[in-house]
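**Student:** Predicted model, plus sequence, below.
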Amino acid sequence: MSTKIFAHRGASKYAPENTMAAFRLAELMQADGIETDVQLTKDQVPVIIHDESINRTTNKRGLVRKLTYEELRQADAGAWFSRDYAGEKIMSLDDFLEWFKKTPMLLNLELKTNKYPYPGIEEIVLNRLTEHGMKERTTISSFHADTIRRIAKLDPEMDTGFLTSRRPRQLFSLMDAIGAKALHPKYRLLNKKLIQDCLQHQVPIRVYTVNQPVYILRALEADCDVIISDVPDRALELQKGYNTS
């Protein structure tokens, strides 16, 4: 199996996260896929943003769930990173998918439901993926077990990934109960036991957020299904060297 390299929130080391600039750069770097985040606005529009508030990554303030899509569009999502990116906007999932489906890349959508539940987000996102013909190229992931369970119930064929920054007790029983098809662990959890357990249970490992060469190489050695990185160019270069060594 060849490990795939996904750009975390786009090529977010080099351009403002979750903007078209970061996504286009990931495509230019020839990343295999993009990992990005979805939340719902006050008027139920699915949008691409990581934080529950817009404070850190725009020039405005407020919670995503308390603002309409048009209000979010007034915010500058690029200038905080660099003046070179002033004018970048928070994107709707529809606009993102309209661009993305024309690329050769794979997609990982994380539903950010671990703090606010965003009732109905699972069905909304599944409907958008269906409308854009993107279900077969997409994985839906979440830290929230109930979100994965709802996705699996709504569409048993949908690829799902359970995100975790720690190893819960009875991990594989939990994943089986909620219908998670893959494990998305934090890179520091990757060790021989986890790798062996995933092999035994035939569970793909898609590890996040892997930026340092030593951890990228460890994930390559473990034959992880996916490496999610802020620096996809670095991961691809290390992969090239690893494959020829």
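**Tutor:** Everything's here; your move.

**Student:** For the rest of this, base every contact and every neighbour count on C-alpha atoms.
**Tutor:** Noted.

**Student:** Excluding chain neighbours, what is closest to Ile48?
**Tutor:** Once flanking residues are discounted, Ile48 sits nearest to Val38: 4.9 Å by CA to CA, 6 or more residues apart in numbering.

**Student:** doesn't that neighbour fall inside a helix?
**Tutor:** No. Secondary structure assignment (DSSP: H, G, I helix; E, B strand; the rest coil) places Val38 in strand, not in a helix.

**Student:** which residues does it contact?
**Tutor:** Neighbour list for Val38: Pro46, Val47, Ile48, Ile49, His50, Leu93, Leu109, Glu110, Leu111, Lys112 [criterion: CA atoms under 8 Å, 6 or more residues apart in numbering].

**Student:** Okay, one more to line up with it:
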Amino acid sequence: MYNELYVPVFAHRGASAYALENSFKAFEKALELGADGIEIDIQLSKEGIPVVYHDPQLSRLVGIKKRVNECTIDELQRFKLGKPWRRLFSSYKIPVFDAVLAWANTHQFPLNIELKSTILDNRGALVQMLQGLIIPKGSHFSSFHYELLEIVKQHMPQYETALITTKKLKWDLLDAYQAIDSVHMHKKYYKPRYLEACVASAKVCRFYAIDGNEKFLTNPHPSVIGWITDFPDKVISMQQRQ
């Protein structure tokens, strides 16, 4: 049983400590471990089709020096994913967003949909993606790019939007970011200054890079509405401690 201070846990790229990031195996593992949702990353193919992949470049998991948006969806679907010494025999493929969305809606498993940099080059594809979009209750959009969240808010104002913070963010002007409802921060920002800035601007927050050992997990600040972690089981267990 969760304690009264329990904060929802989103598995970062799925339960990525236990399976390849942004894969169906990682998503299913997150569900199995009791996560409250998953964080996924959206890039665009050359045609503007949303796919679930973190890096704009394919080098780390595919081993080629091309950008995601330089490849057609057919090319992207043929690539095998994984570390270099495992890639040849890997069964992992880049998921299409529509397939992940269908899976999430079937399980009513909330999504933290992070909009990545390749979308900046094809904003019309984001508008098309949003048209008629149905996502599980508790889902939201996040991005480092405020202009993408403005598009989401313009076309789908009912959905929560979260700005992922950088050093450039002017915290004293946080209330000027009218197209966002929340902020996502690295755990190093779990400090009174930033938490109070959220309160002052009437915004809530989530923290990422959580590993389950943080003392603040058992007594979270009232503005915190989510943890984002590679280890959902550990974070859930820590929160259950009285």
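**Tutor:** It's in. Keep in mind that this is a model prediction, so the values were computed, not measured.

**Student:** What's the TM-score once they're superposed?
**Tutor:** Overlay of the two chains. TM-score (TM-score structural alignment, normalised by the length of the second structure): 0.88; 235 aligned residues with a CA RMSD of 2.3 Å.

**Student:** rewinding a little: just the ones in helices from the contacts of Val38 of the first structure, please.
**Tutor:** Here DSSP state H is the test, and these give Leu93 as lying in helices.

**Student:** now the contacts of Val38 of the first structure as a markdown table including neighbour count and distance to Arg56 of the first structure?
**Tutor:** A markdown table is the format used below for the contacts of Val38 of the first structure (neighbours: other CA atoms under 10 Å; distance: CA to CA, whole Å):
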| residue | neighbour count | distance to Arg56 of the first structure |
| --- | --- | --- |
| Pro46 | 22 | 19 |
| Val47 | 22 | 16 |
| Ile48 | 26 | 14 |
| Ile49 | 26 | 11 |
| His50 | 20 | 10 |
| Leu93 | 21 | 20 |
| Leu109 | 21 | 21 |
| Glu110 | 23 | 19 |
| Leu111 | 26 | 19 |
| Lys112 | 23 | 16 |
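
**Student:** I'd like the contacts of Val38 of the first structure laid out as JSON lines, including distance to Asp223 of the first structure.
**Tutor:** Formatted as JSON lines, those follow (distance: CA to CA, whole Å):
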{"residue": "Pro46", "distance to Asp223 of the first structure": "33"}
{"residue": "Val47", "distance to Asp223 of the first structure": "33"}
{"residue": "Ile48", "distance to Asp223 of the first structure": "30"}
{"residue": "Ile49", "distance to Asp223 of the first structure": "30"}
{"residue": "His50", "distance to Asp223 of the first structure": "28"}
{"residue": "Leu93", "distance to Asp223 of the first structure": "31"}
{"residue": "Leu109", "distance to Asp223 of the first structure": "22"}
{"residue": "Glu110", "distance to Asp223 of the first structure": "22"}
{"residue": "Leu111", "distance to Asp223 of the first structure": "26"}
{"residue": "Lys112", "distance to Asp223 of the first structure": "27"}
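
**Student:** closest to Thr138 of the first structure among the contacts of Val38 of the first structure?
**Tutor:** Leu109 (7.2 Å; CA to CA).

**Student:** so that closest one makes contact with Ile140?
**Tutor:** Yes. Leu109 of the first structure is within contact range of Ile140, at 4.9 Å (criterion: CA atoms under 8 Å).

**Student:** Next, count neighbours for Pro136 of the second structure.
**Tutor:** 17 (other CA atoms under 10 Å).

**Student:** Just the element for it, please.
**Tutor:** Pro136 of the second structure belongs to no helix or strand when assigned by DSSP states H and E.

**Student:** and the gap between it and Gln43 of the second structure?
**Tutor:** Relative to Gln43 of the second structure, Pro136 of the second structure is positioned 20 Å away (CA to CA, to the nearest Å).

**Student:** Show me what Ala15 of the first structure lines up with in the second structure.
**Tutor:** Aligned by TM-score structural alignment, Ala15 of the first structure pairs with Ala19 of the second structure.

**Student:** hang on, isn't that match packed against Glu28?
**Tutor:** No. Between Ala19 of the second structure and Glu28 there is no contact under CA under 8 Å: 9.5 Å.

**Student:** neighbours around the corresponding residue of the first structure for Arg67 of the second structure, how many?
**Tutor:** The equivalent of Arg67 of the second structure in the first structure is Leu63 (alignment by TM-score structural alignment). The local packing of Leu63 of the first structure (other CA under 10 Å) involves 14 other residues.

**Student:** ok, Leu63 of the first structure - contacts?
**Tutor:** Contacts of Leu63 of the first structure (CA under 8 Å, 6+ apart): Glu52, Ser53, Ile54.

**Student:** burial measure for the last one, as a count.
**Tutor:** Other residues lying near Ile54 of the first structure total 21 when counted by other CA under 10 Å.

**Student:** follow-up on the earlier one: now the second structure: which of the contacts of Val38 of the first structure match?
**Tutor:** Retained in the second structure (both residues aligned by TM-score structural alignment, their matches' CA atoms under 8 Å) from those: Pro46, Val47, Ile48, Ile49, His50, Leu93, Leu109, Glu110, Leu111, Lys112.

**Student:** Can you tell me which of those is nearest Thr244 of the first structure?
**Tutor:** Out of those, the member with the shortest distance to Thr244 of the first structure (by CA to CA) is Leu109, at 31.6 Å.

**Student:** Could you pull up the residues touching that closest one?
**Tutor:** Glu35, Thr36, Asp37, Val38, Thr138, Thr139, Ile140, Ser141.

**Student:** what's the spacing between the counterpart of it in the second structure and Phe141 of the second structure?
**Tutor:** Matched to the second structure by TM-score structural alignment, Leu109 of the first structure sits across from Ile113. Distance from Ile113 of the second structure to Phe141 of the second structure, counting by CA to CA: 5 Å.

**Student:** go on, Leu173 of the second structure?
**Tutor:** From Leu173 of the second structure to Phe141 of the second structure the distance is 21 Å (CA to CA).
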